[in-house]
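>>> take this sequence and fold it.
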Amino acid sequence: MAATVDLDGAEDAARTLVATAFPDPGPVPVAVSARFASEVGAENGSQLSVTVGITPVPVVVTEVVPTVPSAPGAVAVLADLDTLSRARAVTGDLTFPVDAWWVGHPAGPGAAERATALHLGTVATREAETARLTGGPLRAGLPAALRLIVPAAALLLLAGVVLHVTCDLQVRAVEVARLRGLGMSRRGIRAVLLGQHAGVLLPLLAAGAVVGALATRVVAPLLVRSDTGAAPVPATQPHWPWPAEAALLAVLLAGCMLAVAVVVTVQVRRADAAHLRVSP
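Here you go, the predicted model:
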């Protein structure tokens, strides 16, 4: 390569000559986050100057995106690495602009340990972040509370059913005694009472499942927030596994009917001729 350079200015001024095998790329096309565009008043086609390290780089906004994936909810700019490096190189800045890497689908569970052994700096993984966010002292209470909700609700349901059936049969003891006096067998009375209470419990459990599904889809995403209090990125995806919920409802219904059967059996045995002398 041969070239003639005309250096103007003072003779003792410091000069840096940069020769590249590519032309000046001009303003670097970038995509900016919506928060960045809102705070600086940028829009498509806006030309800005962004300092990368200590080098001012001219950029042009080509797209405004809701958020930059590597910096969710933050003021961020997304640019092509090769174009950005060339824009800095033509100004004499040859330092590499990357200070961190995102690796998708690492090979094997020991990728973080191998990266640490190669002295690549601090390594963060999704598994470690998940464990930190769910097992930390400030956040462990929520998963623990969620795990206790289902057993507590099941116990309250069974207790409520037992109390309701007991009270109902005590009130209807005279009616049961009259049915016995008319010749109806205890087995028949138990079957009628079980069917009656099953007809009441089944719609209630189904309605509870529907309300739970609606609450999960409408309310649960509003309760999940990021560390800054803003909406999480990516957005929360509600999950309501109907097969598992149907199995849980079947177990709850079976447990309730078992409790009802025990109470009905005891109360039917107690219904004797003495109740016929009780005023209705």
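>>> when you work out contacts or count neighbours from here on, use the C-alpha atoms and nothing else.
Noted.
>>> buried sites along the host helix or strand of residue 147?
Using DSSP states H and E, residue 147 sits within helix 141-171. For helix 141-171, the neighbour count (16 or more other CA atoms under 10 Å) marks 154, 157, 158, 161, 162, 165, 166, 169, 170 as buried.
>>> structure for this one too, so we can compare:
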Amino acid sequence: VKMGNHSTVTEFFLVWLSQYPELQFSLSVLCIIMYVIILLGNSHLIIIIILDTHLHTSMYFFFGNLSFLDICYTSSSVPPMPIIFMSEIKSISFLGCALQMAISLALGSTECVLLAVMAYDRYAAICNPLRYPIIMNKVVYVHMAVWSWVVGYVFSLVQTVFTMVLTFCGNNVIDYLTCEILALLKLVCSDISMNVLIMTDASIVLLVIPLLSIFVSYVFILSSILRINSKAFSICSAHMTMIILFYGSALYVYETQVKVHHIVTPMLNPIIYSLRNKEVKESVKKILFKYLYLQKI
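Have a look, this model is predicted:
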């Protein structure tokens, strides 16, 4: 369909690594294996948190949110990857591309806010232990989690709408595995100044402010490090490891155009929190013991 000098785009072709057909099968198998690990690891953590009442605290509530978010995050883009790798026609509809971009942006944005909320939770627990039950009561931490999701989805919706209404230059070939906003903007031949402004505002709200709040929280936490016990230090180090993984891999994506954070960070998060958290390991033992005991009865 022609409109002026430009074609109306109805689908996009995802051609990343299509010039290396010998890698297609290996990458497909790798994606499937890593996706299964992500599902099992994060589902395991969510189930443990739900079943053990001792873990019904703000910290583990946020852990559960993060695990659920990681499952949704990877499910929005990883399952189609083997199909794209193995199929001869590597296309996605216009609506499908918009939906994939919206979900990916929303979940990534939500994780940025959620990481900052988790840092504040650790700050309140370590630096204000006596007032912590009041500061982070159930109403407060549930609202904080809900608003993390709301903010992420609002910014995602705005960016997606303002991107998909642009005029594409008849070029519908995306050199990428998924529909990413930066990859799509490269195909646009209309003015994108408003998009740049929105992305700048989103970067300030979703990247700069959360990173600053995380930094400030951990400055206060580290200033109290001589007074905290090994359990608190272990939890904080696990959280910092995950923050470095998330922001480090996200930065690597935009520098190299290789999408690693969709798979690597969600796969490692449950491992980091499970192996470095004594309470989670004890909960696993208790639940397994109860299950085996009931089986014998």
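>>> TM-score for the pair, please.
TM-score of the superposed chains, computed with TM-score structural alignment, normalised by the length of structure 1, equals 0.25; 103 aligned residues with a CA RMSD of 5.2 Å.
>>> could you identify the helix or strand that succeeds the helix holding residue 147 of structure 1?
Helix 141-171 of structure 1 is succeeded, C-terminally, by helix 173-181 (DSSP H and E).
>>> can you check what angle separates that next one from helix 141-171?
60 degrees (axes from the mean of the first three to the mean of the last three CA atoms, to 10 degrees).
>>> mind giving me the packing neighbours of helix 173-181 of structure 1?
On a contact count with 3 or more CA pairs under 8 Å, 6 or more residues apart in numbering; DSSP states H and E, helix 173-181 of structure 1 meets helix 186-218, helix 242-270.
>>> tell me the secondary structure for residue 12 of structure 2?
strand (DSSP: H, G, I helix; E, B strand; the rest coil).
>>> ok, it to residue 174 of structure 2 distance?
7 Å (CA to CA, to the nearest Å).
>>> can you check residue 111 of structure 2 too?
Distance, residue 111 of structure 2 to residue 174 of structure 2, by CA to CA: 25 Å.
>>> neighbour count winner among these two?
Here residue 111 of structure 2 and residue 174 are compared on neighbour count by other CA atoms under 10 Å; more neighbours surround residue 111, at 23 against 19.
>>> and that one, what is it in contact with?
Residue 111 of structure 2 makes contacts with 66, 69, 148, 152, as judged by CA atoms under 8 Å, 6 or more residues apart in numbering.
>>> inside strands: which ones of those residues?
Judged by DSSP state E, strands contain none of the contacts of residue 111 of structure 2.
>>> where do the helices sit along structure 2?
24-51, 58-75, 80-86, 94-127, 132-135, 138-164, 181-185, 193-203, 209-223, 230-256, 264-275, 278-296 (DSSP state H).
>>> looking at these, spot the one closest to residue 7 of structure 2.
Across those, residue 7 of structure 2 has its closest neighbour in helix 94-127 (13.1 Å, CA to CA).
>>> could you list the buried residues of that closest one?
Buried residues in helix 94-127 of structure 2, defined by neighbour count with 16+ other CA under 10 Å: 94, 97-127.
>>> same question for stretch 79-86 of structure 1.
Quick answer for stretch 79-86 of structure 1 (16+ other CA under 10 Å): 83, 84, 85, 86.
>>> need the residues you listed in JSON lines with secondary structure and distance to residue 181 of structure 1, can you?
JSON lines is the format used below for the buried residues of stretch 79-86 of structure 1 (DSSP: H, G, I helix; E, B strand; the rest coil; distance: CA to CA, whole Å):
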{"residue": "83", "secondary structure": "helix", "distance to residue 181 of structure 1": "95"}
{"residue": "84", "secondary structure": "helix", "distance to residue 181 of structure 1": "95"}
{"residue": "85", "secondary structure": "helix", "distance to residue 181 of structure 1": "97"}
{"residue": "86", "secondary structure": "helix", "distance to residue 181 of structure 1": "100"}
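>>> surely residue 81 of structure 2 and residue 31 touch.
Yes - here residue 81 of structure 2 reaches residue 31: they are 7.3 Å apart, a contact under CA atoms under 8 Å.
>>> for structure 1, which strand extends over the most residues?
Per DSSP E, structure 1 has its longest strand at strand 55-65.
>>> leaving aside the residues adjacent along the chain, what's closest to residue 117 of structure 2?
Once flanking residues are discounted, residue 117 of structure 2 sits nearest to residue 144: 7.1 Å by CA to CA, 6 or more residues apart in numbering.
>>> and residue 209 of structure 1, by the same measure?
In space, residue 209 of structure 1 is closest to residue 245, 7.6 Å off (CA to CA, 6+ apart).
>>> next: residue 190 of structure 1.
residue 264 (6.3 Å).
>>> residues near that neighbour, how many?
22.
>>> show me what contacts it?
Residue 264 of structure 1 neighbours (CA under 8 Å, 6+ apart): 165, 166, 169, 190, 193, 194.
>>> residues contacting the fifth one?
Contacts for residue 193 of structure 1 were tallied using CA under 8 Å, 6+ apart; they are residue 264.
>>> and the gap between it and residue 222 of structure 1?
Distance from residue 193 of structure 1 to residue 222 of structure 1, by CA to CA: 43 Å.
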